[in-house]
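Asker: Okay, sequence plus prediction incoming.
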Amino acid sequence: MRLKHTRKQIHGMVDISGKSETTRTAVAASRIQFTPEAFKTLIDEGSPKGDVLETAKIAGIMAAKSTPSIIPMCHPLELSKVQVTFEVDKKALAVVARAEVVCLGRTGVEMEALTAAAAAALTIYDMMKWKDKGMIISEIKLLSKSGGKSGDYHRT
């Protein structure tokens, strides 16, 4: 089976030069689940490496900006906004990272948002693995996107 981007022996990025520039927005999320002991440590003490959520926020922003270096066939984009936020769910012993990415461009920013959300969760794992190597990263997903010919998408 060949992918759309590689059929007919075409190797390289899709030509987007004929597309119109529009404001493109994407929001993605990821979730990291903790054991009770590790979650308590995250909340009460943090990590010997430093502020866990601030570091994860920076990692998410850096990852969004680096997406074309990580994901083959992704176009380099001039991002207008990358915002990474966290929801700390004390009842579920989990943290949800949410990444919003915006640009004025010819292609969407879904991959940038997904990469940011994933990198934020991976950074939390890295900073807390000293306490619990059994953390679970899950639910890396696109929540919404807008702009472009394909229209809007909102996860229901």
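Answerer: Now that the structure is in, tell me what you want to look at.

Asker: Only C-alpha atoms from now on, for both contacts and neighbour counts.
Answerer: Noted.

Asker: Helices of the protein, residue ranges please.
Answerer: Secondary structure of the chain, counting by DSSP state H: helices at 36-44, 52-70, 110-128.

Asker: okay, those helices, which one's buried deepest?
Answerer: Stretch with highest mean neighbour count among the helices of the chain: helix 110-128 (a mean of 26; mean count of other CA atoms under 10 Å).

Asker: hang on, the earlier thing: okay, the helices of the chain in TSV with distance to residue 150 next?
Answerer: Compiled in TSV, the helices of the chain are given as follows (distance: least, CA to CA, whole Å):
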stretch	distance to residue 150
helix 36-44	40
helix 52-70	21
helix 110-128	13
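
Asker: here's the one I want to compare it with:
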Amino acid sequence: MSHLTHTAEGGEAKMVDVGDKSDSRREARAEGYIYMAPATLVLVQENNLKKGDVLSAARIAGIQAAKQCGNLIPLCHPLMLNFIGVDFEQQPEHNRIRIETCCRLSGKTGVEMEALTAASVAALTVFDMCKAVDKAMRIDGIRVLEKSGGKSGHYVADK
């Protein structure tokens, strides 16, 4: 098992020094799902919820979340992201919405946490906007799908 990079010898948390690393193009994609009642999904599809356009609000929330990741997660570096994408796939056959995010930059550290944060907050925003009509929604399956760039190379999650 490899050494945890955010832990000092005594076990205390530490921020990794990336100052000597070279810049490289880095990209990460993440996904998550929000499960809901079929009637709730129809309300989202028809843009018929009192709070407004659920997916537009969730997209903006996901983008904002990725930009704030360094402020939310204590040992993450603040990053100058070049691109943040948040996309939705309505999957009525599974009573869910799939959220896929993508973050890119040219820098010294990866963007997995930003992509994961974007997916998480987008899902939470969908939940918030639909909770008045569906209290039993469930957020699940948030994970990194793919990452590239940097010394650790290319990673692709199992299907």
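Answerer: Received it, and whenever you're ready, just let me know what you need. Predicted, not measured: the structure shown is a model, and the values here were computed from it.

Asker: re the thing from before, out of the helices of structure 1, nearest to residue 23 of structure 1?
Answerer: Closest to residue 23 of structure 1 of those is helix 110-128 (CA to CA; 12.7 Å).

Asker: can you tell me which residue in structure 2 aligns to residue 97 of structure 1?
Answerer: Residue pairing (TM-score structural alignment): residue 97 of structure 1 is matched to residue 99 of structure 2.

Asker: out of everything not next to it in sequence, what's closest to that match?
Answerer: residue 88 (4.7 Å; CA to CA, 6 or more residues apart in numbering).

Asker: And that neighbour, what's its match in structure 1?
Answerer: When structure 1 is aligned by TM-score structural alignment, residue 88 of structure 2 is paired with residue 86.

Asker: check contacts around that match.
Answerer: Residue 86 of structure 1 is in contact with 53, 95, 96, 97, 98, counting by CA atoms under 8 Å, 6 or more residues apart in numbering.

Asker: Kindly report the same for residue 13 of structure 2.
Answerer: 6, 7.

Asker: what's the neighbour count on residue 157 of structure 2?
Answerer: 10 (other CA atoms under 10 Å).

Asker: Correct me if wrong: residue 23 of structure 1 contacts residue 101.
Answerer: No - counting by CA atoms under 8 Å, residue 23 of structure 1 stays clear of residue 101, with 10.6 Å between them.

Asker: what's the distance between residue 63 of structure 2 and residue 4 of structure 2?
Answerer: Distance, residue 63 of structure 2 to residue 4 of structure 2, using CA to CA, to the nearest Å: 28 Å.
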